[in-house]
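1. sequence first, then the predicted structure:
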Amino acid sequence: MDPRIARTRSSLQQALLELARESPLETITVGDIAERAGVNRSSFYQHYSDKETLLADALDAAAEEAAAELPVLEELPDGPPAALVAYLAHVDANADLYRRALGEQGSAVVMARVRGTIETVVRDAVAGSGVPGFDDVPIDVVAAGITGSALGVIRAWVDRDPRPPVETATAWLWRMLLGPSGPAR
């Protein structure tokens, strides 16, 4: 991808995330996003057809960034990977946005994109690891199960009021991923 295109898309994604921390998503206009990103409205539409597609790309980018930091596992680590903690810190910083995106009134398009990205990350991580335990289960089923659990924990966490700290959510998610017979850490 042309570096200028990547830079513009990243600027638009960051602008949307920043604005969504300040105001409800429904009140943010394409003009607001373009202004914050330092581009004009026509530049926005050269890259995105609408705000929903931009949101899906922004949330995808966050998941992909965390995935890039995941280590290749030869055995089950003692605790959650730093990439998981970093991803949940991102979710925490954008909790209102995730609450809306993953909630019942959220966008089906955004939810499908987030689910698809996380499933791909999980599929690649499990397939590339040497950790036993899923040898007799098809990889797409493993990815769907882990993704469903992860998104369920994330949604339950961001819906809490008050929302527990990232460390608590990380412990909950790690425990769900390990299952009831996994070590409680």
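-> Okay, I see it.

2. all contacts plus neighbour counts: C-alpha atoms, from now on.
-> Noted.

3. confirm for me that Thr117 is in contact with Glu64.
-> Yes - counting by C-alpha atoms under 8 Å, Thr117 does reach Glu64; the two are 7.4 Å apart.

4. ok, these two, which is more surrounded?
-> Between Thr117 and Glu64, Thr117 has the larger neighbour count (other C-alpha atoms under 10 Å), namely 20 against 17.

5. which residue, other than its chain neighbours, is closest to the more buried one?
-> Once flanking residues are discounted, Thr117 sits nearest to Asp60: 6.2 Å by C-alpha to C-alpha, 6 or more residues apart in numbering.

6. and the one you found, what does it touch?
-> Shown in contact with Asp60 (C-alpha atoms under 8 Å, 6 or more residues apart in numbering): 113-114, 117.

7. wait, which of those is closest to Tyr48?
-> The closest of those to Tyr48 turns out to be Arg113 (C-alpha to C-alpha; 14.9 Å).

8. against that first model, consider the following:
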Amino acid sequence: MSEEQLDPRVVRTRRMLHDAMRELLHDRDPVDISVTDITARAKVSRPTFYQHCGTPEELIATMVRDDLRDIIACGRRADDGDPLSRIRQIVGELNQRRCLYRRLMSHGPGLGRGKQELLAYLAGRTEEMIMARHPDLPARTAQEASRFIAGGMIVLLSGWLSSADPAPEPEVDQFCRRLWRLGESVVEGLAEA
């Protein structure tokens, strides 16, 4: 169900919970954030929290899913068919939400679902690019290559997002070009395999 179809009170409460979690992530590691911390910051009751999600990890996964939905929507509006511009769009948005994604990347065990959401999104966009370039490639090969590239992107993003402050635009652009060159070399190597 899309946000437009939800009761406005549900949308408002979800945003309050997301905002509270984002604020808490500025100061703490995700594994150190309790339901009590979230409900106190959001000024909602525990039963209200549990109506929207079961655990803090679920809340983070929902936030990531919502972020990715927003990134996809922005990417579709700005899509000029250039895969590098898509990468810039994704990395630029992650850079703006750096606090959340820095912690998400560096605390894998407690944030498995959120990280899986991001990995699935990156793999899906990469698979689209691979199939557009190599339409005769077996689907399994394209899927494996896209997961390989997306996994590498996660590792590189984790290191790049390690500082707390958002990177300036030129640094974002340089990082995107490096990611693109690495991914493209794998994609081009598929033609030779």
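-> Noted; the coordinates are in hand. Please read all numbers here as calculations on a predicted model, not as lab measurements.

9. where does the TM-score land?
-> The TM-score (TM-score structural alignment, normalised by the length of the first structure) is 0.72; 175 aligned residues with a C-alpha RMSD of 3.4 Å.

10. that older thread, any idea how far the equivalent of the residue nearest to Thr117 of the first structure over in the second structure is from Pro138 of the second structure?
-> Applying TM-score structural alignment, one finds that Asp60 of the first structure aligns to Arg65 in the second structure. Using C-alpha to C-alpha, to the nearest Å, Arg65 of the second structure is found at 29 Å from Pro138 of the second structure.

11. again with His52 of the second structure
-> Noted for His52 of the second structure: a distance of 41 Å to Pro138 of the second structure, by C-alpha to C-alpha.

12. more neighbours, the two?
-> Set His52 of the second structure next to Pro138 and count neighbours by other C-alpha under 10 Å: His52 wins out with 15 against 10.

13. against Arg12 of the second structure, how distant is that one?
-> Counting by C-alpha to C-alpha, the gap from His52 of the second structure to Arg12 of the second structure is 11 Å.

14. same deal with Leu157 of the second structure?
-> Taking C-alpha to C-alpha as the measure, Leu157 of the second structure falls 31 Å from Arg12 of the second structure.

15. looking at these two, which is more packed in?
-> Leu157 (20 against 12).

16. spatially nearest residue to the more buried one, not counting backbone neighbours?
-> Met105 (7.8 Å).

17. re earlier: how close does the match of Asp60 of the first structure sit to Leu118 of the second structure?
-> 8 Å.

18. then Gly92 of the second structure?
-> Taking C-alpha to C-alpha, one finds Gly92 of the second structure at 14 Å from Leu118 of the second structure.

19. likewise for Glu128 of the second structure?
-> 16 Å.

20. the two: which has the busier surroundings?
-> Taking other C-alpha under 10 Å, Glu128 of the second structure and Leu118 do not tie; Leu118 has more neighbours (22 against 16).
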